[in-house]
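Asks: Predicted coordinates and the sequence they were generated for:
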Amino acid sequence: MSEKLDLLFRAPRVITAAGEVARSVGVRDGRIVVIEPLEADLEADQVIQLGDDEVLLPGLVDTHVHVNEPGRTDWEGFASATRAAAAGGVTTIVDMPLNSIPPTVNADALAVKRKVASDQAYVDVGFWGGAVPGNVPDLRSLHDAGVFGFKCFLLHSGVDEFPPLDPDELELALKEIASFGAMMIVHAEDAHAIDHAASPGGENYADFLASRPRGAENLAIAEVIELARWTGCRVHILHLSSSDALPMIESARRDGVKLTVETCPHYLSFTSEEVPAGATQFKCCPPIREAGNRELLWQGLADGIIDCIVTDHSPCTVDLKRFDIGDFGVAWGGIASLQISLPAIWSEAKRRGHSLIDVVRWMAENPAKQVGLNTKGHIALGYAADFAVFAPDSAFVVDVAKLHHKNPVSAYDQRALAGVVRSTWLAGKRIDLEEDPRGRLLSRGMA
């Protein structure tokens, strides 16, 4: 190299397209420009020598984060969420169109959100648009303004300002979105099935689980698949919790339906059998299901039916979890895990024989691919110099009081996890949470 590099990692262990290898990785102007053997003769302004216990990973991409700002900034916010992301090795997030006020259902609301986020982001931030009753005319303008796709619910979202679509409204929205080649992401639970299920009230988790039966999820996913087949729209199933749906997802893909699927760390980490009475920190929708279901989700990942793992980080204030009464029926549903998603998944993945190569595919490569971030998710020439330095053989016990999430509530509190993120790098510079934030606001199509 005739020109000096800005940054050089000398890493005995790097996750690349060639697998886990020893490499020198060089950066200039925020991009990876050199990948050479470990002892290559290279010079840089800054040289980072990683230890044998450290692995250089691409920065993770979390496409399912509820930042909640503006409007519910006491639940979370761009500063706290992106600090947590950076501390957890996540260099890119895509923010959901709710639970902010206003919800991101038109271009004006997107502009409000971008303005609020502009000087607070420690990592790169993109945005989803929302599809709600009556806003089909707004979808194209949101797309043109740079959202990565559109989210809808098929039942009450939990907040009144983001209502669900009925089947006819969903079909109209899918036709419109297909007309300009965008993607719909769907919270797939059937409202009628849940209306006829058991009451969710009380402190017994089994009662709450019965109130959100897997049949409601299966039915909704089947409906979405058929509408995607008819309209040709690209669809993505959010937070899959029911392993029953895996065969129909696989079948639809064989038929050519444009379908991708995610699941979340809590469905892969916890089981319904272990949730204590009144422990509403474990409440989420769809719910955490049985141990056998969890293992089938892991098999779905191994088989490539489930594409990616993202957090569905959905925090709230302590009082909304209703620890005073422990009632699953009235507590807010959502699990905060943005900062600890990598060790949470690595802890479970390695005991099932999976490698860091698998984890990177599920948590960086495939989420980036899903939303069209074509220079993220890999350590490869020309890609963004976004990295996480990870010590996979270290361990720690989660203490919610020490996390950067705004509120000290998480189902992972006091859980022992494997793997420690030692540093996170964005565009070739280490993220220092004591300095001013320098994350970018992303639009669809940005390199």
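Replies: Great, that's in hand. Residues are numbered from 1 along each chain as shown.
Asks: only C-alpha atoms for contact and neighbour calcs from this point on.
Replies: Noted.
Asks: Give me the helices and strands touching the helix or strand where Ile93 lies, please.
Replies: Using DSSP states H and E, Ile93 sits in strand 90-95. Contacts defined by 3 or more C-alpha pairs under 8 Å, 6 or more residues apart in numbering; DSSP states H and E place strand 90-95 against strand 60-65, strand 124-127, strand 416-426.
Asks: Can you tell me which of these is most buried?
Replies: For the helices and strands packed on strand 90-95, average neighbour numbers computed from mean count of other C-alpha atoms under 10 Å are highest in strand 60-65, which has a mean of 28.
Asks: Relative to the whole chain's centre, how far out is that strand?
Replies: Chain-centre distance of strand 60-65: 3 Å, with C-alpha atoms, centre = their mean, to the nearest Å.
Asks: re the thing from before, please tabulate the helices and strands packed on strand 90-95 in TSV, including the columns distance to Thr91.
Replies: Compiled in TSV, the helices and strands packed on strand 90-95 are given as follows (distance: least, C-alpha to C-alpha, whole Å):
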stretch	distance to Thr91
strand 60-65	6
strand 124-127	6
strand 416-426	6
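Asks: Ala86: which of these is closest?
Replies: Proximity to Ala86 (C-alpha to C-alpha) singles out strand 416-426 among the helices and strands packed on strand 90-95, at 6.1 Å.
Asks: Give me the distance from the closest one to the chain's centre.
Replies: 17 Å.
Asks: try it against this one:
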Amino acid sequence: MSKFDLIIKNGLVILDSGEVKVDIAVKQGKIAAIGYDLGEANKIIDAEGLIVSPGMVDVHVHITDPGGVRADWEGYVTGTRSCAKGGVTTFVEMPLNQLPATVNADSIAKKYQAGKDKLHVDVASYGGLVPHNINGGIQELDQAGVAAYKCFMTTCGDPNIEGDFDKADDYTLYEGMKQIAKTGKILAIHAENGTIASGLAKAARARGETTLAQYVATRPVFTEVEAIRRAIYLAKITGCRIHICHVACPEGVEEVSKARAEGVDVTCETCLHYLYFVTDELDKIGMSAKCSPPIRDQAAKEGLWQQIFSGALLTVVSDHSPCSPGLKEKTDAFEAWGGISGVQNNVDIFFDEGVQKRGLSLKAFADLIAKKPAERFNLPTKGSIAIGKDADLVLIKPNSSYVLQAADLEYRNKFSPYVGRTINAQIAQTYLRGQLIYSLENGVVDKPLGEYIYR
């Protein structure tokens, strides 16, 4: 038997069939054997007392590289270092907030160049669906290897910034869905009724309202559900496979479940922050907790946890959407940037909240963070601990309490609503294709080992 590159021994390993105390052998970046007494290896890691999970596949992450006027938001180096530290080994990058937005062959080439030799984890890309790229841009992005597409049904981007993203009007959504259907790839959708939300916000501001709780009230549940229904109906007409992003209410998940039962090819995700925070605490936390759709009340939070346990949700993502500090340092919630920095803490907090506090099975945990999103977004070498898969592994130290400090964050701008929270699990080690990229003792490995994934 040839010597393996790495053997991880004595850990509780989450396989597709469930967890088992077993050893894993790695050869040339792939999982080569699973069992006992596997032989010799150049390096042997004793994972006694640790959970060995597939690395997270986060299908909703924003990196601002190339950044233009947003160059100080989040680059590939800090963004992917955050992923390595947090146990995220692969992510699918959104087509905004880079400049230019990723909407055609030229802009995606600039993105790939911007990330060259900077990636600490593997990165696949979304292509955008916007009004000005339905005459060839979708096909160019397909040929350039995007994993999926993304659009907004509500206001996005800045019309004063050249090359920024733009919302898809109803015709763009319909025509784009027809074209994307021919590629066989998925259209991920930010589904909110922006017209109603904007009108409610205008009225609130006229009344002098400024708090985060008042901001949340201008984006009620029905503005999310109505847009989800509209997206599903167009998907049914066009045959486009769709995925609803960051669903913040159980009613939205229910719409997706009903459509799936009727044969529509639709899935949905929620975000960790919707499972963790509630509206009543937002103003105490501050603008770092502002996002869209907004963080809702306790009933919505508990309803989303029920949907987690029912299996209705595909995955739990970070929607990591950082910005520069000045955009959050506002006293008026309607003026603050809407986005949460969270990718570094998706795995440890979800493990603590889901597995340790609520009894979510380890298999369901791994399915939600890795297996199901990898399968849905056509990343066949990712998502599972199985022979032949990439050896993307995260070793989790359970019942290991720490308080998150701003200094712990690898982000370019070190703020997050999770700062100050006690988390009762830690990422002990992260491996990308069998190579150590992070350890609790020594931090993130300096050499970037990540690669772009082309589909």
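Replies: Cool, got the structure. Source: prediction; values computed, not measured.
Asks: Quick one: closest of the helices and strands packed on strand 90-95 of structure 1 to Val159 of structure 1.
Replies: Checking these against Val159 of structure 1 by C-alpha to C-alpha gives strand 60-65 as the closest, at 16.1 Å.
Asks: Against which helices or strands is that closest one packed?
Replies: Using 3+ C-alpha pairs under 8 Å, 6+ apart, strand 60-65 of structure 1 sits against strand 90-95, helix 366-371.
Asks: Buried deepest among these, which one?
Replies: strand 90-95 (a mean of 29).
Asks: which residues of structure 2 does that one align to?
Replies: On the basis of TM-score structural alignment, strand 90-95 of structure 1 is assigned to residues 88-93 in structure 2.
Asks: distance from that stretch to structure 1 after superposition?
Replies: Following superposition, stretch 88-93 of structure 2 is found to deviate from structure 1 by 0.9 Å on average (mean C-alpha distance after the TM-score superposition for structure 1).
Asks: Name the residues that touch that stretch?
Replies: Residues from elsewhere that reach stretch 88-93 of structure 2 (C-alpha atoms under 8 Å, 6 or more residues apart in numbering): 55-63, 83, 121-126, 147, 343-344, 347, 382, 392-393, 430-432.
Asks: if you skip the residues just before and after it, what's nearest to Cys64 of structure 1?
Replies: Quick fix: residue 64 of structure 1 is His, not Cys. The shortest distance from His64 of structure 1 to any residue other than its chain neighbours is 4.8 Å, reached at Asp312 (C-alpha to C-alpha, 6 or more residues apart in numbering).
Asks: what do we get in structure 2 for that neighbour?
Replies: Aligning on TM-score structural alignment places Asp312 of structure 1 opposite Asp319 in structure 2.
Asks: got a list of what its match touches?
Replies: The contact partners of Asp319 of structure 2, by C-alpha under 8 Å, 6+ apart, come to 60-62, 246, 271, 339-343.
Asks: Glu74 of structure 2 now?
Replies: Contact analysis of Glu74 of structure 2 by C-alpha under 8 Å, 6+ apart lists 63-65, 322-323, 411-413.
Asks: May I ask which two of the residues you listed are separated the most?
Replies: Asp65 and Asn413 (14.5 Å).
Asks: Compare those two (neighbour count), which wins?
Replies: Asp65 (27 against 17; other C-alpha atoms under 10 Å).
Asks: what sits up against the helix of greatest length in structure 1?
Replies: Counting by DSSP state H, the longest helix found in structure 1 is helix 214-231. By C-alpha under 8 Å, 6+ apart, the surrounding residues in contact with helix 214-231 of structure 1 are 154, 171, 174-175, 178, 188-191, 193-194, 234-235, 237, 241-242, 244-245, 248-249, 252, 257-259, 286.
Asks: Now with 6 Å, please.
Replies: Helix 214-231 of structure 1 is contacted from outside by 175, 188-190, 193, 242, 245, 257, using C-alpha atoms under 6 Å, 6 or more residues apart in numbering.
Asks: Please tell me how far Ile134 of structure 2 sits from Lys118 of structure 2.
Replies: Between Ile134 of structure 2 and Lys118 of structure 2 the computed distance is 31 Å (C-alpha to C-alpha, to the nearest Å).
Asks: Of the helices and strands packed on strand 90-95 of structure 1, give the one that comes closest to Glu3 of structure 1.
Replies: strand 416-426 (21.6 Å).
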